[in-house]
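[1] After the sequence you'll find the predicted model.
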Amino acid sequence: MDGAYWCIDLGTALASDSDMGVSLPPAFPYLTEVDLVADPFEMVFYYAYRPLWLCARAVKFVNNEDGYPDRPTLHVWIELVEELEQWYRERPQEFQPMLELETGDQLAGPERGFPVVLFANGAGLFGNQLYHTAMLMLLQSRPRTARTAGFHFAAMSPLWHAQRICSIALHNDRRECWDPCLLASFLMAARRMTHESQQQEVLQGFERIRIVTGWNASGCLQKLRAEWCLLDET
């Protein structure tokens, strides 16, 4: 699986609200626990790129209402959510935050700010941000008959996922970790931010990204400001 090529294509799809341009393999390579323990590199690959594959599948689900003619839409949605939640539950220590503070915690920042979610390595950051991105897209396209009683309450909140995407992006200052996927994911989540303090943090974050990477996202930010104005008017 060419992860770099998928990142570019997925980033384009997320930024343009369109479908993936590449076909997806029907299944992700299966590795046993013995395989993952025996080869640390395989473990990192598996837990970093499985969310990439699942996020790409979520994009195809959202953009193709008739993409699964032989299976009910509800069943496909539940399967994707269950696979994402399984990844989240089973991710090893290396893919869990080294620090996580909710907005209600005294140290997490001002009211209505973002939680603090920090990762010790780029693979953990990448995998978790794409997990939240896939969940955000699926929850925004949730079938009316989908029952979520079996899932953790926070995991079924689009806002919870959007805020974590923003937090991960805002605390990522490593140039090598930024790619089109993560930038487009950050833009997608930022659209849901309704409070001025959050919006200012997002704009400051994109300025830091420009300084670190040299990417100019001014056009995207103009559209983002326009969407925020529409939210204020509703």
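    Good, I have the coordinates.
[2] drop to CA atoms for contacts and neighbour counts, all remaining ones
    Will do.
[3] how close does the residue nearest to Thr145 when sequence neighbours are not counted sit to Arg147?
    Using CA to CA, 6 or more residues apart in numbering and skipping residues adjacent in sequence, the residue nearest Thr145 is Leu74, 7.5 Å away. Distance, Leu74 to Arg147, using CA to CA, to the nearest Å: 10 Å.
[4] Could you pull out the helices in this structure for me?
    3-16, 33-38, 40-63, 73-90, 122-140, 158-170, 180-190, 196-213, 218-233 (DSSP state H).
[5] and here's the other structure:
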Amino acid sequence: MPVTLRRNCRPWQRFTHVRFSMLALSARQMERKSGALILGEPGAVSGGRPPAGASAAGEINRGGGVMRCAVCSGDDELWTPGKSLTEAVELFRRAPGCDMYANLAVFLCAQMLELFACEDSDAEFTRRWNELFAHIEAWYSQRPSEMRSILSQPASTGREASYSSPFPTLLFSNPPAISGNQLYHTAALLMLQKKPRRAVPPPNTRPILWHARRICAISICNTHHGCWTNSVQPLWIAGQVMSHHAEHRAILETYERIERETGWGTDWRANDLKAHWADLDDG
């Protein structure tokens, strides 16, 4: 069900379920989550008021799925009213801190969902796809140092090693980097799956499978609970690309660990993937 954002109220007034969860937070916890709440604030990005805490992608966990769903289903134009896509992206880039850079990934994902839902002509869809994909790729290539991995290793080689560790190692030092990079790979994967025939991606564009493998690697290697709850959907999207049984096993084990350690339900998506993989085997 779409969420309608009212313009003249605070974010916790828009989402009653979020408001009540805020009552249980300490001042420090509220500060940490204000980076997420800024995305529910009309015009907050263009108003130049920086968030005080960590990013929407990384730090909202208990009850935070509600805010993430509201952000994705709300009107993304309210964040940067009257701005073109390029102007809006520049506003995010000028904001200080890696938390707002992670919020830019959330914004670009919302732009992607809006693009997929539009009824533009083929020519207009292609134009918008090229523009948005360029911004998504620029997010990755121009990341600040805090958003880059501190350890990156390819997947193990050899038959036994590749079965026990089928994905690369990809470790980040902070929650905004974990979820921001995972959102980037998710957006890039979905954009490539929806690429129009006449679109011209950059020559160094990575393939869909590369993005899918890194989505899985991020969840396996980084155990921040808030980021784990954000990863349920990206893992499901990436899992549909995987064909090897070792990859399937690693994804299902990750889902089990997320639910066991955080209490966040994952079995519904794990079951969806099992059904999808069974269809592939039958085919």
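    Cool, got the structure. Since this is a predicted model, take the numbers as computed values, not measurements.
[6] wait, which of the helices of structure 1 is closest to Gly104 of structure 1?
    Closest of the helices of structure 1 to Gly104 of structure 1 is helix 158-170, at 13.2 Å (criterion: CA to CA).
[7] could you give me the residues in structure 2 that that closest one aligns onto?
    Mapping helix 158-170 of structure 1 onto structure 2 (TM-score structural alignment) gives residues 208-220.
[8] Relative to structure 1, what is the average displacement of that stretch?
    In the superposition against structure 1, stretch 208-220 of structure 2 averages 0.8 Å from its aligned positions (mean CA distance after the TM-score superposition for structure 1).
[9] do stretch 178-191 of structure 2 as well
    Mean for stretch 178-191 of structure 2 is 0.6 Å (mean CA distance after the TM-score superposition for structure 1).
[10] the more surrounded of Leu74 and Arg147 of structure 1?
    Neighbours were counted for Leu74 of structure 1 and for Arg147 using other CA atoms under 10 Å; Leu74 has more, 14 against 11.
[11] Give the full set of residues in contact with the most centrally placed residue in structure 1.
    Compute the mean C-alpha point of structure 1, and by CA atoms, centre = their mean the closest residue is Thr133, 2.3 Å away. Counting by CA atoms under 8 Å, 6 or more residues apart in numbering, Thr133 of structure 1 touches 55, 161-162, 165, 185, 189.
[12] 10 Å instead, please
    14, 51-52, 54-55, 58-59, 127, 158, 161-162, 164-165, 181-182, 184-186, 188-189 (CA atoms under 10 Å, 6 or more residues apart in numbering).
[13] Please say which position in structure 2 it maps to.
    Counting by TM-score structural alignment, the partner of Thr133 of structure 1 is Thr186.
[14] show me what contacts Met242 of structure 2?
    Contacts of Met242 of structure 2 (CA under 10 Å, 6+ apart): 209, 212-213, 248, 251, 273, 277.
[15] out of these, which are buried?
    Burial by neighbour count, judged by 16 or more other CA atoms under 10 Å, picks out 212-213, 248, 251, 273, 277 from the contacts of Met242 of structure 2.
[16] right, and out of those, which lies closest to Ala117 of structure 2?
    Ala212 (22.6 Å).
[17] Okay, the closest one and Leu183 of structure 2: tell me how far apart.
    11 Å.
[18] Find residues that contact each of these two.
    With CA under 10 Å, 6+ apart, Ala212 of structure 2 and Leu183 have common neighbours 189, 234.
[19] Setting the sequence-adjacent residues aside, check what's closest to Ala36 of structure 2.
    Setting aside the residues directly before and after it, Ala36 of structure 2 is nearest to Ala56 in space (CA to CA, 6+ apart), at 3.4 Å.
[20] show me what contacts the residue mapped onto Leu118 of structure 1 from structure 2?
    Counting by TM-score structural alignment, Leu118 of structure 1 lines up with Leu171 in structure 2. With contacts defined as CA under 10 Å, 6+ apart, the neighbours of Leu171 of structure 2 are 148-153, 177-178, 217-223.
[21] Now do the same for Phe133 of structure 2: its match in structure 1.
    By TM-score structural alignment, Phe133 of structure 2 lines up with Val81.
[22] In contact with that match, which residues?
    With CA under 10 Å, 6+ apart, Val81 of structure 1 has these contacts: 54, 58, 87, 131, 134-135, 138-139, 148, 151, 155-156.
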